[in-house]
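J.: Structure for this input, please:
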Amino acid sequence: MKRLISLIVALIFLFVSPMAHLSSAESVERSVNETSGRVIVKMQSFQGITRLLKAGATVLAEKEKLVSLKKPVNQSMSAFLKELEKRPGVLYAEPDYKLTRSVIPNDVKYREQWHHQTIQSERAWDVTMGSNQTIVAVIDDGMDMKHPDLKNNIVKPYNVLTKNAKIPVGEHGTHVGGIIAASANNRIGGSGVAPGVKVMPINVFEDDAAYISEIIQGIEYAVKNGADILNMSLGMEFYSRALNEAVQAAHKKGTVIIAAAGNTGSYLINYPAGYQNVISVGATTQYDVMARYSNYGKTVDILAPGTDVLSTLPNGKYGAYSGTSMASPVVAGVAALIWSKEPKLTNAQVEYRLLQTAAKLKNPRTGKLYEYPRVDAAKALKYHLLASPKVTDITDKHSKVSLSYSSAFRGTISVTANGKTVKKAVNHGTAFKTAIEIGKQAAGRKITIKLIDREGNESWPVTKTVKDVTAPNAPKVQAVADNSTAISGTAEAASLITVKKGKTTVVSGKADKAGKFTLKLKSKQKAGTALTVTAADQAKNVSKEAKVVVKDKTPPALAQISKITASTTKVTGKTEARAKVILKVGGKSIAKTVKAGKDGKFSVKISKQKAGTTIHLYLTDEAGNQSKAIKRKVLKK
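T.: All right, here's what the predicted structure looks like:
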């Protein structure tokens, strides 16, 4: 029997009694949308209104002294309002907002779903309630596919255990599926966060546990069958390399992966939520504070409502459960709304949107902000991705970031380098170019540039790596002699050292991390040879040449010498060119010092020496190197 590794359903959800039904009624309310580009101006009197009328103003109510005016195309709303309020006789100016019918589902239990008010689902639904082209895979314990609030939103169900579409009616999976995509406006139950998207129920559980291998199969099925988002309201405290590899492979193929952070109220990491490229979701309560049962720690990314969340249950029922299992599908639903609105976004961009637009919450016990923000559907849907600026390459010689933008922009350019952010306000009615001072940056450093407009919308960050265009300093080389077997010195760390004689490479090799190098020579170099030594960094920038002349450190050698006898008065021989020749007996010179010619030949006059006498011959070259005594015995004849 194979070993079972339990994946407990993100700790046991807290059961509560089902909430009471509300009477079915269709609610219609009004909410404020974006401005239409017009303003309303309240005047102190109608004196001075002539200029406004010439600019196209319309009198709305003469008695109340109200006029309406169109905002100039090339001016921001805030700037135009400030300009108007500075004018004499203007009491105030405000945007002429458009009002529309707000999307409030007629589902009888909708009012009991407090999480929608917290994450501002209604404002998000003014943009989209989700596209049926967006699919969220629910890897769980099955789902009630006949539930009236789910049956129209289910696609490609799969049971990993039986390898077919017959999945069990899982209580947990049904609740999770309803949080994501329960149907809206069908006058029953409640509504999912993204009621217009599709859910793909995938069963991996047998009773209360599942094999890691079955979770992996569920992930692979979801990706292969077109799931955009994976929700995994399950977890364990054990790291699995195989599960992590499956998760990373799914992310690489473009899916957004969302998982429950765990319900032990501890710092423990819950997997798969703890893996990289997985959005780990903690839970909040109705008071918009972090739930005590929710796990916390460095792997948690975002919070979402998770306490007493009303959703679907098997057999057409509804109930409220608590846990990070409930918080995770709330975030999955918001991710589905984002992708429904902007289907061309990448998974990284959807993840970025979720985190960047999330609301910061204050811890009531400490008064400080929580480390993790809470998902905000309205902001996530209001937000739109700005076009990224074109940024020129940045080198370690430049102290500025230069960029251009192809359209009008009013807002802030943010440049982050070395952990510090520099911001520059921009107000251009047309395309523009600009440069921002950031100081010289080290090669290899990452520089991130993004635009943030006045409404808080951001461009996808452009990241540039500082290019290394600065050549290393010339190497410092130790003296090289004609008896050296290696060349040593210091240069830029890990640089490639090349030693040349003319155009011929003598030897090459790398400096170590400390910049030290010792390169073994294949053969000794002749004294007087000119060598050049350069260092090339990893960017192939080459230093200036360090010039080295091989020093003469080798004493002259005696090539030949004539026979010395008792009657010899002249000694001849051959040695190194221009070397001095000294002859001694018993430490005293027996002849004048002579110098060998250019050809190395020498001739020394001596007085006759007795047979058997030992003559010591010394050779000294022009570099001052002196040979050891060369001994010759005087022969009889």
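J.: from here on, contacts and neighbour counts on C-alpha atoms
T.: OK.
J.: On the three-state scheme, residue 214 is what?
T.: helix (DSSP: H, G, I helix; E, B strand; the rest coil).
J.: How about residue 115?
T.: Applying three-state DSSP: residue 115 is helix.
J.: repeat for residue 220
T.: Residue 220 - assigned by three-state DSSP - is helix.
J.: Is it in contact with residue 250, as I believe?
T.: Yes. With contact defined as Cα atoms under 8 Å, residue 220 counts as touching residue 250 (7.4 Å).
J.: For the two, indicate the residue with more neighbours.
T.: Taking other Cα atoms under 10 Å, residue 220 and residue 250 do not tie; residue 250 has more neighbours (23 against 16).
J.: What residues does the more buried one make contact with?
T.: Applying Cα atoms under 8 Å, 6 or more residues apart in numbering to residue 250 gives the contacts 219, 220, 223.
J.: Tabulate the residues you listed (a markdown table), appending distance to residue 238.
T.: Listed next are the contacts of residue 250 as a markdown table, based on distance: Cα to Cα, whole Å:
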| residue | distance to residue 238 |
| --- | --- |
| 219 | 18 |
| 220 | 21 |
| 223 | 24 |
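J.: what ranges do the helices span in this protein?
T.: Under the criterion DSSP state H, the chain contains helices at 50-54, 77-85, 114-119, 121-125, 171-181, 212-224, 241-252, 324-341, 347-356, 377-382.
J.: closest one to residue 534 among those?
T.: Nearest of the helices of the chain to residue 534, taken as Cα to Cα: helix 241-252 at 42.7 Å.
J.: List the buried residues for that closest one?
T.: 243, 244, 246, 247, 248, 250, 251 (16 or more other Cα atoms under 10 Å).
J.: what's the closest of the residues you listed to residue 407?
T.: Looking across the buried residues of helix 241-252 and measuring by Cα to Cα, the closest to residue 407 is residue 251, at 33.1 Å.
J.: And the closest one, how far from residue 488?
T.: 49 Å (Cα to Cα, to the nearest Å).
J.: Just the residues contacting stretch 95-104, thanks.
T.: Counting by Cα under 8 Å, 6+ apart, 26-40, 68, 77, 81, 122-123, 125-126 sit against stretch 95-104.
J.: measure residue 97 to residue 312 for me?
T.: Taken as Cα to Cα, the span from residue 97 to residue 312 is 37 Å.
J.: Pick out whichever of these two has more residues nearby.
T.: It is residue 312, of residue 97 and residue 312, that has more neighbours when counted by other Cα under 10 Å, with 30 against 16.
J.: residue contacts, the more buried one?
T.: 147, 149, 174-179, 182, 189-190, 318-319.
J.: now, among those residues, which is nearest to residue 424?
T.: Distance to residue 424 across these (Cα to Cα) is lowest for residue 179, with 41.9 Å.
J.: Please give the structure of this sequence too, so both can be compared:
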Amino acid sequence: MKFKINKMMLSGALWMLPFVVSAQKDNWHNMDLQRDSVFGISTEKAYVELLKSKPAKKVIVGVIDSGVDTLHEDLRTVLLKSSIEKPSNQKDEDKNGYTDDHLGWSFIGSAKGNVDKDNLELVRLVRRDRKRFAGKDSTTLKGQALTDFKAHQLREKELAAELEKAKQGYAGVQGFAAVLDEVLKGIGKENPTAEELAAYRPANNREANVLRILSMALQSAPSVAAFREQELGKALDHFKTQLDYQLNIDYDPRAIVGDNYEKSSEKYYGNPDVMGPDAMHGTHVAGIIAAERTNSKGVLGVCEQALILSVRAVPDGDERDKDVANAIRYAVDRGAKVINMSFGKAYSSDKTVVDQAVQYAMKKDVLLVHAAGNDNKNLDERPNFPTRAYLNKGEAGAWLEVGASSFTNDLNLKAPFSNYGKTTVDVFAPGVQINSTVPGSGYRKLDGTSMAAPVVAGLAALIRSYYPQFSAVQVKDIIVRSVVKVDHPVMLEREGQKVQVPFTDLCRTGGIVNTYKALELAAELAAKKTATIGAEGSKTIKYN
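T.: Model (predicted):
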């Protein structure tokens, strides 16, 4: 699932506002802590002081996501375009099995159309096992079948709980909207000011609760009307999407794709529509990595030399392992040296096929950058798939797991939504109010580890563009060795309680990535002409 952040979360009829922030500078994530007083990664400083007149080569970055707006004013010039494959002529000139893949490929579409919404993997597993265990109980099963049956029963309970939460959430938003209407009616205005809200005397506790939430929301929302349309509208859409599609056992859009879904080894399916029906998420990710830096428009990508290859495999719902595996292989075969993966899910039904694709990427010297996820969970305790660890044994050496940080160097440095893990997350990077490209040549600030991962992917591409002699594992090692260490505690919400923890409890390195320091280290190592920073295929890297 492409990671989304809803600032307004609902449980029943009670609103919680875990994250209300003041507006931040548009390019803060590329700024410098000492110069600009925001905890960015010092990209602009590096361009000015370290990269002027320095030769570089283009680096292809695969963006496996929901799709990319290929017409965007800030992305058109940074897209990888095949010199062999012609668009829209129904011919496979490059003979790679993907007809018309001039700009990339989609594994969630066909001539029939494109998949937009899909289930969670939890739902697909429950649907599969309901058929498998229909009419059976534990007394008739033994061995692995009994183990699988018990796992199925637990997933049934989890699905029921998720459905109930979604129903309560939907009803809660509707109830909130109804009370808001009463408040607005009492004030006599559809779009009152903060002062008019403060002057209103609530008729009951429900109205008082609505007023409390509105006062907090207006710290970031421009008006009550905007809050109602954007935040309430998004919340209703979120819960309705869950109920109608993501958690709906009777909904399965795979027939649109037309592949033999049970055949994991199948590779040649899909269509060349790399934008798809909703390219918001992928377009934002692509802009963070590589938005044009010299056109005086929009935003500044981290890597000026990056070329974006769009591979569509992530619907509004959980991505499917078969599609992820094929997307990785496709990006590798099209020459990607860095692949960004801003998606994840709680379950994996075919991890073997993904592991095989990851191993293929490792053999081809490709660095994989994966977002840690937005559930404020400890990934040491419960994984967020895909993962670097293989099912059998071993792990991917050239893999970076990325958490999200905020802009203030204080207790609030960890983004409150970000997953973490002392042994599973490598680094943190800016992931709060990141301004980037959105469809229609627009720009928007979004939050999430989905934004933090492409910051790191852009940094990796930048290193590979100026220092192509380094392997993927070595680039990873440069990034982790050059983080800015966080030497103060940060706030972490755990089991409903806020506690202060050292940043080293949140990730392997205990730090935030930094472009300037990474390029300094790369230059130093290149000058020494050594290969002491990690042999190809290394499985262990020291973080201190």
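J.: Report the TM-score for the pair.
T.: Here the superposed chains carry a TM-score of 0.51, computed using TM-score structural alignment, normalised by the length of the second structure; 302 aligned residues with a Cα RMSD of 3.1 Å.
J.: Show me which pair in the contacts of residue 312 of the first structure is furthest apart.
T.: Longest span within the contacts of residue 312 of the first structure, Cα to Cα: 176 and 189, 14.5 Å.
J.: Between those two, point out the one with more neighbours.
T.: Higher neighbour count among residue 176 of the first structure and residue 189: residue 176, with 32 against 29, using other Cα under 10 Å.
J.: Give me the distance between the alignment partner in the second structure of that one and residue 478 of the second structure.
T.: Under the alignment defined by TM-score structural alignment, residue 176 of the first structure corresponds to residue 285 in the second structure. To residue 478 of the second structure, residue 285 of the second structure is 23 Å away according to Cα to Cα.
J.: Identify the farthest-apart pair in the buried residues of helix 241-252 of the first structure.
T.: Of all pairs in these, the most separated under Cα to Cα is 243 and 251 at 12.4 Å.
J.: Give me the buried positions along the helix or strand encompassing residue 493 of the second structure.
T.: Per DSSP states H and E, residue 493 of the second structure falls inside strand 489-494. Within strand 489-494 of the second structure, the residues that count as buried by 16+ other Cα under 10 Å are 489, 490, 491, 492.
J.: re earlier: distance to residue 460 of the first structure added to the helices of the first structure, as CSV?
T.: Listed next are the helices of the first structure as CSV, based on distance: least, Cα to Cα, whole Å:
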stretch, distance to residue 460 of the first structure
helix 50-54, 40
helix 77-85, 24
helix 114-119, 24
helix 121-125, 21
helix 171-181, 27
helix 212-224, 25
helix 241-252, 19
helix 324-341, 15
helix 347-356, 7
helix 377-382, 14
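J.: For the stretch 101-250 of the second structure, just list every one of the strands.
T.: 104-106, 109-110, 113-114 (DSSP state E, counting those that start in this stretch).
J.: could those be laid out in JSON lines, adding mean neighbour count?
T.: JSON lines is the format used below for the strands of the stretch 101-250 of the second structure (neighbours: other Cα atoms under 10 Å):
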{"stretch": "strand 104-106", "mean neighbour count": "29"}
{"stretch": "strand 109-110", "mean neighbour count": "22"}
{"stretch": "strand 113-114", "mean neighbour count": "18"}
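J.: Residue 323 of the second structure is nearest to which of those strands?
T.: strand 104-106 (9.0 Å).
J.: give me the stretch of the first structure that the closest one matches.
T.: Counting by TM-score structural alignment, strand 104-106 of the second structure sits on residues 157-159 of the first structure.
J.: corresponding residue for residue 307 of the second structure in the first structure?
T.: By TM-score structural alignment, residue 307 of the second structure lines up with residue 198.
J.: Could you report the neighbour count for its match?
T.: 27.
J.: again, but for the one 4 residues further on
T.: Other residues near residue 202 of the first structure come to 30 when the count uses other Cα under 10 Å.
J.: my guess is it meets residue 157, correct?
T.: Yes. Between residue 202 of the first structure and residue 157 a contact is recorded at 5.8 Å, counting by Cα under 8 Å.
J.: Overlap of the contact sets of these two?
T.: residue 167.
J.: Can you point out the buried residues in stretch 81-95 of the first structure?
T.: For stretch 81-95 of the first structure, by 16+ other Cα under 10 Å, it's 81, 84, 85, 89, 90, 92, 93, 94, 95.
J.: Revised request: answer the last question for stretch 418-429 of the second structure.
T.: Quick answer for stretch 418-429 of the second structure (16+ other Cα under 10 Å): 418, 419, 420, 421, 422, 424, 425, 426, 427, 428, 429.
J.: from the chain's centre, how far out does that stretch sit?
T.: 14 Å (Cα atoms, centre = their mean, to the nearest Å).
J.: For that stretch, which outside residues touch it?
T.: Stretch 418-429 of the second structure is contacted from outside by 41, 372-380, 400-405, 448-449, 452-453, 455-456, 480, 483, 504-513, using Cα under 8 Å, 6+ apart.
J.: which ones among those are found in strands?
T.: 400, 401, 402, 403, 404, 405, 511, 512 (DSSP state E).
J.: Map residue 338 of the first structure across to the second structure for me.
T.: By TM-score structural alignment, residue 338 of the first structure lines up with residue 463.
J.: that older thread, next, format the buried residues of stretch 418-429 of the second structure as TSV and append distance to residue 68 of the second structure.
T.: Shown next, in TSV, are those (distance: Cα to Cα, whole Å):
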residue	distance to residue 68 of the second structure
418	24
419	25
420	28
421	30
422	33
424	29
425	27
426	27
427	26
428	25
429	22
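J.: From start to finish, how long is stretch 130-143 of the first structure in a straight line?
T.: 20 Å.
J.: List the buried residues for that stretch?
T.: Quick answer for stretch 130-143 of the first structure (16+ other Cα under 10 Å): 130, 131, 134, 135, 136, 137, 138, 139, 140, 141, 142, 143.
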